[in-house]
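# build the 3D model from these lines:
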Amino acid sequence: METIRGVLLDIDGVLHVSMQPIEGAAEALRWLEQQGYRYAFVTNTTTMARPTLAQRLQAIGLPVSAEQLITAPVATAAYLRHAYPGKRCWLLSKGDTAADFAGVELVEPGSSGAEHVDVVVIGGAEELLSYENMNRAFRLLMAGADLVAMHKNLYWRVSDGLRLDSGPFVSALELASDKQAVIIGKPERAFFAEAVRLLGTEPEETLMVGDDLVNDVQGARRAGLRALLVCTGKHGPDTPLLRECPPEERPEALLPSVAALPDYLAGQS
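Okay, here's the model as predicted:
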């Protein structure tokens, strides 16, 4: 087995839950730095631009820079610039992520949705996924627009429990419009390939650390990476998904939290 040289870490559920840092997370990141590992953060978080997210994480004591963040909005914007140059895009996403879409023509359709739009882009819209906006997106798709989604997550964990994500809404639009969305973020193979490229490592020497068995672990394994599951977020040792997971897509270990990562890596060397 290849020596691990690079580490990719999910953020929500791995480093913090509802912006409350996981005990030992900051120390684990500093250990990676001291030991010379190449590492970055890969996240389907879609409600904050990279500088905003970095500032929020720094404010709770996590040493994360904007340059280390590989986010679904950044990857989506890169895809739109390449696949739809000069096309009109309606971005339905909460927060300041529009700042990541420099070079993409963003438009706001009227209440009827009658204005021409080439692409409907769905991010982490939360309360913006109202009936009115979903119906507007549906009408635009029926009028010829394509559908692009930053991810298809079903739910995530916050301090008071699980919360519905945008994936079910994307599926509803696919079903109603009979169109297939292009999905950009985790667990897509291209997302992990880009992250590994930015790290400057090979997939087989890169470890993904996540709390989501499907988006983090299985996505990484399908892209040729190694993967660990931490039990502080969405999935843990009792999740039925783990029992159903094919052997080649299972995590190589389950850790109680990211705080145990240094000991795990030290045992691999």
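
# from now on I want contacts and neighbour counts done on CA atoms only, so please keep to that.
OK.

# quick one: residues contacting the closest residue to residue 61 other than its chain neighbours.
Once flanking residues are discounted, residue 61 sits nearest to residue 26: 6.8 Å by CA to CA, 6 or more residues apart in numbering. The contact partners of residue 26, by CA atoms under 8 Å, 6 or more residues apart in numbering, come to 15, 61, 62, 63.

# now those: which count as buried?
15, 62 (16 or more other CA atoms under 10 Å).

# could you dump the contacts of residue 26 into JSON lines with distance to residue 188 and secondary structure added?
Compiled in JSON lines, these are given as follows (distance: CA to CA, whole Å; DSSP: H, G, I helix; E, B strand; the rest coil):
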{"residue": "15", "distance to residue 188": "22", "secondary structure": "coil"}
{"residue": "61", "distance to residue 188": "30", "secondary structure": "coil"}
{"residue": "62", "distance to residue 188": "27", "secondary structure": "coil"}
{"residue": "63", "distance to residue 188": "27", "secondary structure": "coil"}
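
# returning to what we had before: from residue 64, how far out is the residue nearest to residue 61?
9 Å (CA to CA, to the nearest Å).

# overlap of the contact sets of the two?
Common neighbours of residue 26 and residue 64 (CA under 8 Å, 6+ apart) do not exist.

# hang on, the earlier thing: the helix or strand harbouring the residue nearest to residue 61: how far from the chain's middle?
Take DSSP states H and E as the rule and residue 26 turns out to sit in helix 25-34. Centre-to-centre, helix 25-34 and its host chain are 21 Å apart (CA atoms, centre = their mean, to the nearest Å).

# quick one: list the elements packing against the following helix or strand past that helix.
Downstream of helix 25-34, the first helix or strand assigned by DSSP H and E is strand 38-43. Packing partners of strand 38-43 (3 or more CA pairs under 8 Å, 6 or more residues apart in numbering; DSSP states H and E): strand 6-9, strand 69-71, helix 189-199.

# report the angle between the axes of the next helix or strand after strand 38-43 and helix 25-34?
Using DSSP H and E, the next helix or strand after strand 38-43 towards the C-terminus is helix 50-59. With axes from the mean of the first three to the mean of the last three CA atoms, to 10 degrees as the basis, helix 50-59 and helix 25-34 are set at 110 degrees to each other.

# residues of helix 50-59 that come out buried?
Taking 16+ other CA under 10 Å as the criterion, helix 50-59 shows 50, 51, 53, 54, 55, 57 as buried.

# same check, this time on stretch 161-168
In stretch 161-168, counting by 16+ other CA under 10 Å, buried: 165, 166, 167.

# what's the closest non-adjacent residue to the first one?
Closest residue in space to residue 165, ignoring its immediate chain neighbours: residue 155 at 4.5 Å, by CA to CA, 6+ apart.

# for the comparison step, fold the sequence that follows:
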Amino acid sequence: MDDFLNVDGVLFDLDGTLISGGQALPWAHDLIDASRGNFAIVTNDAEHTAFEIAILMDQLGFAVAEERIVTAGMAAIRMVAEKMPGAQIAMAASESLQEYARSLGLNISRERPDVVLIGRDRTFSYDTIQSAANSVLAGAQLVVCNPDRTHPGRGGSIVPETGALVAAILACTGPVPHQIVGKPEPGIFLAGAQLLGTSPNRTLMVGDNPETDGKGAMRAGMTFLKIG
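Purely as a prediction, here's the structure:
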């Protein structure tokens, strides 16, 4: 754990780093202990709110305040609310994220939306693809919570992710401009460092995926430690 000694704060990925399939990984408690208490979770989760993740972590024996959890789904919604207050937004996302969007003053509707936002939607369907693709072709901005096609599931299985859903839409629209909010984009890493009160060059990012955790940490000016 020497990597933890030369930094002021630690950011942890969630799936594949601390948990997998809703269960704590064997090394998770040791990793959090090594952070000496100054840590946050930065996750590409595009289904749950920070509150829901905090409850899960508590059930697994980790005390993590929801204020110390940065999720790609919530970050994407906040970005839309800040840039386009009161916007009409079509969402492929969980009910809890839709409720979060409403709490920020966004209007959820598939009728002529200003924005199409794609998260991890377990009810994703043919109708969703058709509606989202046509809205984007009509001029709606496409916002993607994360580019991940899968994340690790229980027993070595894979869990379809946001990137897989977006791929279906882009297969219909062809290449169109779209904004990715989650890892490997640096903004979500910098938000985590801001929570810790640490500068990027004194912040360690711990994750299992070099393509998202590693590249994003490098773009944000952080050190990366691969786990798993």
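
# output the buried residues of helix 50-59 of the first structure in a markdown table; the columns should cover distance to residue 93 of the first structure.
Below are the buried residues of helix 50-59 of the first structure laid out as a markdown table (distance: CA to CA, whole Å):
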| residue | distance to residue 93 of the first structure |
| --- | --- |
| 50 | 15 |
| 51 | 17 |
| 53 | 15 |
| 54 | 19 |
| 55 | 20 |
| 57 | 20 |
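
# with those residues in mind, which one is nearest to residue 150 of the first structure?
Proximity of the buried residues of helix 50-59 of the first structure to residue 150 of the first structure (CA to CA) peaks at residue 50, which lies at 14.7 Å.

# would you confirm that that closest one contacts residue 66?
Yes - taking contacts as CA atoms under 8 Å, residue 50 of the first structure lies within contact range of residue 66: 5.3 Å.

# which residues in the second structure form helices?
Taking DSSP state H as the criterion, the second structure carries its helices at 28-34, 50-59, 72-83, 95-103, 126-137, 162-173, 186-196, 215-220.

# which of these sits closest to residue 227 of the second structure?
helix 28-34 (9.8 Å).

# average gap between that closest one and the first structure?
For helix 28-34 of the second structure, the mean deviation from the first structure after alignment is 3.1 Å (mean CA distance after the TM-score superposition for the first structure).

# okay, buried residues for that helix please.
For helix 28-34 of the second structure, by 16+ other CA under 10 Å, it's 28, 31, 32, 34.

# looking for the alignment partner of the third one in the first structure.
Right, the one you point to is residue 32 of the second structure. By TM-score structural alignment, residue 32 of the second structure lines up with residue 29 in the first structure.

# excluding sequence neighbours, find me the nearest residue to that match.
That would be residue 63: by CA to CA, 6+ apart, it lies 7.2 Å from residue 29 of the first structure.

# quick one: residues contacting that neighbour.
26, 29, 30, 57.

# what separation do you get for it and residue 267 of the first structure?
The value you get for residue 63 of the first structure to residue 267 of the first structure, if CA to CA is used, is 24 Å.

# again, but for residue 197 of the first structure
In terms of CA to CA, residue 197 of the first structure sits 26 Å off from residue 267 of the first structure.

# more neighbours, these two?
residue 197 (12 against 8; other CA atoms under 10 Å).

# counterpart of that one in the second structure?
Match for residue 197 of the first structure (TM-score structural alignment): residue 194.

# kindly report the same for residue 167 of the first structure.
Residue 167 of the first structure maps onto residue 163 in the second structure, by TM-score structural alignment.

# surely its match and residue 151 touch.
No - assessed by CA under 8 Å, residue 163 of the second structure is found out of contact with residue 151, at 10.3 Å.

# from the buried residues of stretch 161-168 of the first structure, pick the one nearest residue 91 of the first structure.
residue 166 (13.3 Å).

# just to revisit the earlier point, distance to residue 242 of the first structure added to the contacts of residue 26 of the first structure, as TSV?
TSV is the format used below for these (distance: CA to CA, whole Å):
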residue	distance to residue 242 of the first structure
15	21
61	32
62	29
63	31
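
# just the closest of the contacts of residue 26 of the first structure to residue 190 of the first structure, please.
residue 15 (23.7 Å).

# related to what we said a few turns ago, can you tell me how far the match of residue 197 of the first structure is from residue 9 of the second structure?
Residue 194 of the second structure is 10 Å from residue 9 of the second structure, by CA to CA.

# and for residue 160 of the second structure?
Counting by CA to CA, the gap from residue 160 of the second structure to residue 9 of the second structure is 31 Å.

# check residue 33 of the second structure too.
12 Å.

# do the same with residue 63 of the second structure
17 Å.

# next: residue 71 of the second structure.
Counting by CA to CA, the gap from residue 71 of the second structure to residue 9 of the second structure is 18 Å.

# quick one, strands of the stretch 151-269 of the first structure?
155-158, 161-164, 182-183, 206-210, 226-230, 253-255 (DSSP state E, counting those that start in this stretch).

# wait, which of those strands is closest to residue 141 of the first structure?
strand 182-183 (13.2 Å).

# thought residue 162 was touching residue 180 of the second structure, still the case?
No - using CA under 8 Å, residue 180 of the second structure makes no contact with residue 162, being 10.7 Å away.

# who touches both of these two?
Common neighbours of residue 180 of the second structure and residue 162 (CA under 8 Å, 6+ apart) are 144, 145, 146, 147.

# re earlier: to residue 210 of the first structure, which of the helices and strands packed on strand 38-43 of the first structure lies closest?
strand 6-9 (6.2 Å).

# how far apart are that closest one and its match in the second structure?
Strand 6-9 of the first structure sits 0.4 Å off on average (mean CA distance after the TM-score superposition for the first structure).
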